[in-house]
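please find the sequence and the predicted model below.
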Amino acid sequence: MQGTVKRVDLAYNSFLKGLRKFPRFKSIRDYSGWTYPSTSGWKVNSNGKHGTLVLNDLKIQIRMRGKAKHWGKPTTLTVVYKPRLNQWFASITVKVDVPEPKYGSESDLNYESVVAYDLGTQTAITTFDGSEFNEIKNQRFIRALEPLLKTAGKDKRRKRAPNRKQRVKPSSRWKKANKRESQIKRKIGNQRKDWQHKVTSDLSSRYDIGVTEKLNTKGMTRKAKKGSKRKNQKVGLNKSILDVGFGSLNKMLSYKIELKGGIVLHLPTKQLKPSQRCPKCGKIHKHWANLSNRYHVCDQCGFRLSRDKTSAMVMYNAALGNQPGYGNDLDKRGFPSSTSKTSKHTGSMKQLGKMKRQKSRSSDGSAETPSLYRAG
């Protein structure tokens, strides 16, 4: 009980400081284990990367795999059994001093390496750093395991599914089929997350400034309207966008570049129109917006380049203020300025929460962050 109260307090304090999202409710079914409220009874032999965990009362030694983002002094340990995964997990709470990123003159970065990246479905990421283009292939994780996923879903539909309204319990065969389907989906998610971390870590280590466009992933993956003749095409497009993970890719790359003191610029898509604008003369071609148009040819200056490379080049020029037909003021280039049009939520709970998080960050530089290791 004492360990549970501490974790709840830690979760809400981290949320108010802006370090984590709002705490989620966790059912008792997902919490079968025990907690060591102090450092007695267990010991960690690690410097933040791999290591071993020793439980003195059980006289066992568990190998730890993984690397913690921050490491410090271990304070509490929670051992939990996940029945859905049929595995044991050890969660170690570590007290660390979170270093604040340094910007501008205080930073060691020279802010000369700039990269503009465009996200797509055929090519996952297309980058341009002013001298050369680089295309990162779309791995298509869903399509690789789609036959197995369809087979598992078909088997599950043949079993007796649960129905709460009619008070029908699921059959044991349905539970087994649902577990097989969940394992395949979990494998797809883990593969995508691992690939995203590797790609974003590589880009953030080589560049100090990242440039991209503001994407509304929720709106892009919205269902087709009723009566639409292209319903199947929209379903396929949504699946491809979610398979790449536009939102998570942007978040990962942003926080990794900013963590080392870099800057990420999000250009306004509706004003810039990177997929319709010519990077050489600045003319806007409305027919370029069609997704079937994969190669752009400007009828005014004769510029020729593929769609994704053109978008990355336009964003790179716009961030440096060299894009013809587009302004070079700070607001349009993605930099916040005193004349920027920002909405003010005067007296709202949103503004109050933001002020509290900023105040807590400035007053307290230390926090406790849990590091989750897989036991076994």
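All right, it came through fine.

please make it C-alpha for all contacts and neighbour counts, starting now.
Will do.

which helix runs longest in the protein?
When the chain is parsed with DSSP state H, its longest helix is helix 172-206.

in that one, what's buried?
Neighbour counts over helix 172-206 (16 or more other Cα atoms under 10 Å) mark 174-175, 177-185, 188, 192, 196, 200, 203-204 as buried.

show me what it is packed against.
helix 141-144, helix 146-157, helix 246-259 (3 or more Cα pairs under 8 Å, 6 or more residues apart in numbering; DSSP states H and E).

and the angle from the next helix or strand after that helix to helix 172-206?
Later in the chain than helix 172-206, the nearest helix or strand by DSSP states H and E is strand 209-213. With axes from the mean of the first three to the mean of the last three Cα atoms, to 10 degrees as the basis, strand 209-213 and helix 172-206 are set at 130 degrees to each other.

ok, and here's another one to check against it:
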Amino acid sequence: MTAAPVNDTTPAIAPQPVKERRSQRLPWVVRRNSLPHLVMVVVGLAIVGAVVVWGGGLGQFDQGQLTRVAIYAIAIVGLNIVTGYAGLVSVGHSAFFGLGAYTTGVLVVRYGWQAEYTIPVALVLCFVVGLIVGLPAIRIRGLYLAMVTLAFGVAFPEVVNRFEDLTGGAQGLTIRLRTLRPPDWSGFTLAERGQWLYWTAVVLLLVIMLVVHNIVRSRYGLALVATRDNELAAAASGVNVAMVKTMSFGVSGAITGVGGCLFAIYLASLVAHDSFTLLNAVALLIGLVIGGQATRSGPIVGALAVVYIPYYTSDIGQGQAAAVLFGVVLIAIVFIAPEGVIGGLGRLVRRVLVVIPAVPKPFNKKD
């Protein structure tokens, strides 16, 4: 029995082409500095500008609340430098906040300075004190460093009370409103002091956020993040870890001190045991955790939470009930978004949109 011959001339069946998807796959990839990216940046800036202008037209109370948000956001931006980007836990940033506030209060009340001229002085003073406080970070870390900063925060009210002739001690330091008159070039009168402070706080917040953005993207910022992620690897790569840690405390203290200056102008009354205790330091840490550590806009979200969550929970319950509700809201936020609100939103946005670095320009070596 013979097998049937195989016909090699039978044409093979050609594979069918796969139909291309009409819709683009997500995420949508956008290159930095491209036209779509520039359009998104312009739209974002327009939204920020619209919100700022809207806040400038609110009533006195609502505008004052937004001013507090801007002040606390500045302080949290400073804390974000040392805790978010450097990875060093600081529990005593209320002392930097208070140091900036008392610098403004003493210079205005005792020496007759104009309030806005005290901000550079407080910035430099808090920077120097931050460098001193950051020296232990060269040798210790973790819980031990947190205890050092805790001691700094606890000692600040006692130091203020010790120099009673200068700071007012336990009685506090009251700044007369007439000494907080807006400068003549601003166009605001004494009755419009709230609007002047709002615009000052918002402009300073935007400037500080821009400066911090550039710092993080600089070589020092890369060294900062590298030290946080792996200190040994950063040191092996040539990073001066001691300098990076110390400078992070200096820069952080200076920025937080600026927030304290604005707080003194806003409150016009300083009492160390009321406004600059560990509760204030914990509030700054809570704001940083809620907004998101090592994020650009997280401090703003955190400041909104610090100002408005106690305000709205106090309407529901009074006293201990308000504190319990505040704690429940904080725990819920931490469980829902452990990386913070901005961190969680960023994770969701990256599923739809991814921004990649721009194409580097070719290097032309000159003869």
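Perfect, thanks for sending it. This is a predicted model, so every value here is computed, not measured.

TM-score of the superposition?
Once superposed, the chains reach a TM-score of 0.25 (TM-score structural alignment, normalised by the length of the second structure), with 150 aligned residues with a Cα RMSD of 6.8 Å.

what is the strand or helix carrying Asn317 of the first structure packed up against?
Using DSSP H and E, Asn317 of the first structure falls within helix 307-320. Applying 3+ Cα pairs under 8 Å, 6+ apart, one finds that helix 307-320 of the first structure contacts strand 114-119, strand 123-128, strand 209-213, strand 263-267, strand 295-297.

in the second one, what counts as buried?
For strand 123-128 of the first structure, burial by neighbour count (16+ other Cα under 10 Å) applies to Ala124, Ile125, Thr126, Thr127, Phe128.

counting contacts, what elements does it pack onto?
strand 114-119, strand 133-137, helix 307-320.

same thing with the first one?
Using 3+ Cα pairs under 8 Å, 6+ apart as the contact criterion, the neighbours of strand 114-119 of the first structure among helices and strands are strand 123-128, strand 209-213, helix 307-320.

dump those to TSV, plus distance to Glu135 of the first structure.
Putting these into TSV (distance: least, Cα to Cα, whole Å) gives the following:
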stretch	distance to Glu135 of the first structure
strand 123-128	5
strand 209-213	15
helix 307-320	9
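
which one of these lies nearest to Tyr81 of the first structure?
strand 123-128 (36.5 Å; Cα to Cα).

who's in contact with the closest one?
Strand 123-128 of the first structure is contacted by residues 115-120, 133-139, 244, 308-309, 312-313, 316 when judged by Cα atoms under 8 Å, 6 or more residues apart in numbering.

just the buried residues out of the residues you listed, in ChimeraX syntax.
Here is the ChimeraX command that picks out the buried ones among the contacts of strand 123-128 of the first structure, judged by 16+ other Cα under 10 Å:
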select :115,116,117,118,119,120,139,244,308,309,312,313,316
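
in a helix, Gln271 of the first structure, correct?
Yes. The assignment for Gln271 of the first structure, made by DSSP: H, G, I helix; E, B strand; the rest coil, places it in a helix.

wait, a helix at Arg361 of the first structure?
Yes. Judged by three-state DSSP, Arg361 of the first structure forms part of a helix.

and for it, the neighbour number?
With neighbours defined by other Cα atoms under 10 Å, the count for Arg361 of the first structure comes to 17.

for Gly33 of the first structure, same thing?
Neighbour count for Gly33 of the first structure, taken as other Cα under 10 Å: 13.

can I assume it is in contact with Lys82?
No. Using Cα atoms under 8 Å, Gly33 of the first structure is not in contact with Lys82; the gap is 9.2 Å.

now do the strands in the stretch 101-250 of the second structure.
173-174 (DSSP state E, counting those that start in this stretch).

which residues in it form helices?
118-134, 142-162, 164-167, 193-217, 219-229, 231-236, 241-267 (DSSP state H, counting those that start in this stretch).

winner for burial among those helices?
Most buried of these by mean neighbour count (mean count of other Cα atoms under 10 Å) is helix 241-267; its value is a mean of 26.

which elements pack onto that helix?
Checking 3+ Cα pairs under 8 Å, 6+ apart, helix 241-267 of the second structure ends up next to helix 60-79, helix 93-109, helix 118-134, helix 193-217, helix 219-229, helix 231-236.

redo that, cut-off 6 Å
Helix 241-267 of the second structure is packed against helix 60-79, helix 93-109, helix 118-134, with contacts defined by 3 or more Cα pairs under 6 Å, 6 or more residues apart in numbering; DSSP states H and E.

what number of residues lie near the closest residue to Arg304 of the first structure other than its chain neighbours?
The shortest distance from Arg304 of the first structure to any non-neighbouring residue, by Cα to Cα, 6 or more residues apart in numbering, is to Val297 (4.6 Å). By the criterion of other Cα under 10 Å, Val297 of the first structure has 16 neighbours.

for Ser311 of the first structure, see how far away Val297 of the first structure is.
Plainly put, Val297 of the first structure is 13 Å away from Ser311 of the first structure if you go by Cα to Cα, to the nearest Å.

do Asn134 of the first structure as well
Separation of Asn134 of the first structure from Ser311 of the first structure (Cα to Cα): 13 Å.

one more: Leu320 of the first structure?
Distance from Leu320 of the first structure to Ser311 of the first structure, by Cα to Cα: 15 Å.

now do Thr212 of the first structure
9 Å.

just Leu242 of the first structure next, same as before
20 Å.

same deal with Glu135 of the first structure?
13 Å.

kindly report the same for Leu249 of the first structure.
For Leu249 of the first structure relative to Ser311 of the first structure (Cα to Cα), the value is 17 Å.

those two: who's more crowded?
Ser311 (28 against 19).

one step back: save the helices and strands packed on helix 307-320 of the first structure as JSON lines, and put in distance to Lys95 of the first structure too.
Formatted as JSON lines, those follow (distance: least, Cα to Cα, whole Å):
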{"stretch": "strand 114-119", "distance to Lys95 of the first structure": "35"}
{"stretch": "strand 123-128", "distance to Lys95 of the first structure": "37"}
{"stretch": "strand 209-213", "distance to Lys95 of the first structure": "31"}
{"stretch": "strand 263-267", "distance to Lys95 of the first structure": "28"}
{"stretch": "strand 295-297", "distance to Lys95 of the first structure": "53"}
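
so which of those is nearest Arg304 of the first structure?
Arg304 of the first structure sits nearest to strand 295-297 of all these, at 4.6 Å, using Cα to Cα.
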